[in-house]
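> Fold the following and give me the result.
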Amino acid sequence: MTYLKYEVLRVLRNGAFTGYTVGFPVGFYLLFTVVFDQSPVGGSAFDAYYMVSMALYGAIGTALTGVGAPIAMERSKGWTRQLALTPLRPGRYLLIKIAAASVLSLPAILAILLCGKLIHRVDLDLGTWLALVPALWVGALPFVGLGIAIGYTFRDESAQGVALAAYFLMSVAGGLWMPTVAFPAWLAKVSEVLPTYRAGELSWRLIAGESPFSGGALILAAWTVAFLGLAAWRFRRAS
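Prediction:
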């Protein structure tokens, strides 16, 4: 718990990281919802729909860039070898990274939900507001596994670049930057198999008054297993 506390504090003190994972999604949300007048999407007001999209976008950014790049940097600088001399075992180090990324995804989620409520007066019942936080948090968890796999495959700046590329491409193609109804038919079909789209679907269904559990949830679960399996394999190889 001590190492976890220091890990979380270390990241929170990094103003650039906090600005990127919280400030950018909040800025995008305000830009696209204040400047542009958008029609409802999937039975939900655009303000509410895009609030969910940007909250997930910020949480995924934390999961990917908050795990992969730090692991790669600590490996290249010899910090993981130094930790091997302490009672902290490699598996526990990995669990701390996962826990830290999970905790650090909450500020982005809460900040954007707060913007939706206070600025756009997004009208949802209390049960939906309370359900959105765990739904968005669970939706971002698979990307922690992908971040770990990247961190144990690439080094330093390469890991950061790969994580950012995956983040950007999957977010755009998965319908987080713009609804998939605006996509060409072929791209909309591609987006339906991406984990970003299925993660967003959990919360999009919630704000539409539907159950979040559907066939899409099973696809997201399959991606979660695949990413965690890839992370475990790369971790064993690196260790």
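> alpha carbons only for contacts and neighbour counts from here, please
Will do.
> Compute the distance between the residue most central in space within the chain and Met54, please.
Per CA atoms, centre = their mean, the C-alpha nearest to the average position across the chain is that of Ile60, at 1.3 Å. Between Ile60 and Met54 the distance, using CA to CA, to the nearest Å, works out to 10 Å.
> Go ahead and confirm Phe235 touches Tyr152.
Yes. Applying CA atoms under 8 Å as the test, Phe235 and Tyr152 come out as touching, 6.0 Å apart.
> Next, the second sequence, to be compared with the first:
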Amino acid sequence: MSTLLAFQLRRVGRNRQFLFFTVLLPALFTVFFTEVFGAQAGTGSAYQEYATGSMVAMMAYGGMGAALGATIRISFDRASGWLRQLRVTPVPASSVVAVDVLVGVLLVLPGLVVVALVGRFVNGVQLALPTWVALVAVLWLGSGAFVALGLLIGHALEEKAAGAAIGVVGTVLAALGGLWVPVELFPGGLRVLAHVLPSYWYAELGRDVVALGAPAPGTVLAVAAFAVAAAVLTAAVVRRRPSPAVAGRAG
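Alright, predicted model coming up:
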């Protein structure tokens, strides 16, 4: 299992587009939004509130994007026959699934850390050390919901459709979930919609940590419910749609 995990981590981690969109872009957005709109928020505590909120939103954006992006390879593996080849190796099916989940979760962490560092040392966000640690940890764990969503898309759709779906789903969840523009600025209907999206509740995990020191039970329940629903749907899709018998290995 460790060999397969290392292989899959190297495979996704060396993808420059993945690193750009999940690490560099959220960090750049953090600086951009804070520089452009932070001054309008005011100074002192008002600036801190805006800069912190922007940073948390971009951490959530990067975490969601990394979780979805790291699992898109599932559709390529299924189409190429790589998953079918793994079935005839000594690697148990449960280990293959565990590796898929671990790859998605582990590759979320670099983006979260980089955006947090940018928030602290570029934008001047001030938080106590335990809050920093809790913020990164909670968003890291919460990203499992989007790993489950990525696995669902990867198993349900063909490779080209899965790639397009990941892009569309990520963009819609970011835009309507309040990761680019605060939900408070949305008109009434969109504000209601935002509150049913997992991206909103994922970012709310981080906002709760900043404001309360820990996520509120309702926030945790919302993210967990989405994760369970996506996982159950993924299991159903996998049972009904076996991998094609095509020889080859995904690159």
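> List the TM-score for the superposed pair.
Here the superposed chains carry a TM-score of 0.94, computed using TM-score structural alignment, normalised by the length of the first structure; 238 aligned residues with a CA RMSD of 1.8 Å.
> picking that back up, who's more crowded, Phe235 and Tyr152 of the first structure?
Ranked by neighbour count (other CA atoms under 10 Å), Phe235 of the first structure and Tyr152 place Tyr152 first, with 24 against 18.
> The second structure: which residue goes with the more buried one?
Under the alignment (TM-score structural alignment), Tyr152 of the first structure pairs with His155 of the second structure.
> and if you look at Ile109 of the first structure?
Match for Ile109 of the first structure (TM-score structural alignment): Leu112.
> who's in contact with that match?
Going by CA atoms under 8 Å, 6 or more residues apart in numbering, Leu112 of the second structure touches 23, 59-60, 62-63, 136, 139-140.
> As a check, name the ranges of all helices in the first structure.
Counting by DSSP state H, the first structure has helices at residues 2-12, 15-18, 24-30, 46-65, 68-76, 79-83, 90-118, 126-151, 156-173, 185-191, 195-207, 215-238.
> Let me have those in JSON lines, extended by distance to Pro40 of the first structure.
Shown next, in JSON lines, are these (distance: least, CA to CA, whole Å):
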{"stretch": "helix 2-12", "distance to Pro40 of the first structure": "36"}
{"stretch": "helix 15-18", "distance to Pro40 of the first structure": "31"}
{"stretch": "helix 24-30", "distance to Pro40 of the first structure": "15"}
{"stretch": "helix 46-65", "distance to Pro40 of the first structure": "5"}
{"stretch": "helix 68-76", "distance to Pro40 of the first structure": "36"}
{"stretch": "helix 79-83", "distance to Pro40 of the first structure": "49"}
{"stretch": "helix 90-118", "distance to Pro40 of the first structure": "15"}
{"stretch": "helix 126-151", "distance to Pro40 of the first structure": "18"}
{"stretch": "helix 156-173", "distance to Pro40 of the first structure": "19"}
{"stretch": "helix 185-191", "distance to Pro40 of the first structure": "18"}
{"stretch": "helix 195-207", "distance to Pro40 of the first structure": "12"}
{"stretch": "helix 215-238", "distance to Pro40 of the first structure": "21"}
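> Can you check which of those helices gets nearest to Pro179 of the first structure?
Among the helices of the first structure, the nearest to Pro179 of the first structure by CA to CA is helix 46-65 (8.4 Å).
> excluding its backbone neighbours, what's nearest Tyr50 of the first structure?
Spatial nearest neighbour of Tyr50 of the first structure, excluding adjacent residues (CA to CA, 6 or more residues apart in numbering): Tyr29 at 6.8 Å.
> give me the number of residues near that neighbour?
23.
> and what of the one 10 residues further on?
Using other CA under 10 Å as the criterion, Ser39 of the first structure is surrounded by 11 other residues.
> And it, what's its match in the second structure?
Aligned partner of Ser39 of the first structure by TM-score structural alignment: Ala41.
> same check, this time on Leu136 of the first structure
Per TM-score structural alignment, Leu136 of the first structure is aligned with Leu139.
> Am I right that that match is in contact with Gly63?
Yes. At 7.3 Å, Leu139 of the second structure counts as touching Gly63 under the criterion of CA under 8 Å.
> For those two, indicate the residue with more neighbours.
Gly63 (34 against 24).
> what's the counterpart of the more buried one in the first structure?
In the first structure, Gly63 of the second structure lands on Ala59 (TM-score structural alignment).
> Could I get the contacting residues of that match?
Ala59 of the first structure touches 21, 105-106, 108-109, 136-137, 140, counting by CA under 8 Å, 6+ apart.
> ok, 6 Å please
105, 108, 140 (CA atoms under 6 Å, 6 or more residues apart in numbering).
> what's the spacing between the last one and Thr33 of the first structure?
Between Ala140 of the first structure and Thr33 of the first structure the distance is 23 Å, computed by CA to CA.
> So these two - more neighbours on which side?
Ala140 (29 against 18).
> What sits closest to the more buried one if chain neighbours are left out?
In space, Ala140 of the first structure is closest to Ile60, 5.1 Å off (CA to CA, 6+ apart).
> With Ala232 of the first structure instead?
Ala149 is the one closest to Ala232 of the first structure (CA to CA, 6+ apart), at 7.6 Å.
> State the number of residues packed around the one you found.
That count, for Ala149 of the first structure with other CA under 10 Å as the rule, works out to 27.
> can you tell me how far the nearest residue to the match of Gly63 of the second structure once chain neighbours are set aside sits from Gln82 of the first structure?
Excluding its sequence neighbours, the residue lying closest to Ala59 of the first structure (CA to CA, 6+ apart) is Ser105, at 4.6 Å. Counting by CA to CA, the gap from Ser105 of the first structure to Gln82 of the first structure is 28 Å.
> Looking at these two, which has the bigger crowd around it?
The neighbour comparison of Ser105 of the first structure against Gln82 (other CA under 10 Å) goes to Ser105, with 26 against 11.
> burial count for the residue nearest to the match of Tyr152 of the first structure when sequence neighbours are not counted?
Distance criterion CA to CA, 6+ apart; nearest residue to His155 of the second structure, sequence neighbours excluded, is Ser75 at 6.0 Å. By other CA under 10 Å, 26 other residues sit near Ser75 of the second structure.
> Trace Ser75 of the second structure over to the first structure, please.
Looks like Ser75 of the second structure aligns to Ala72 there (TM-score structural alignment).
> Check Ala165 of the second structure too.
Ala165 of the second structure maps onto Val162 in the first structure, by TM-score structural alignment.
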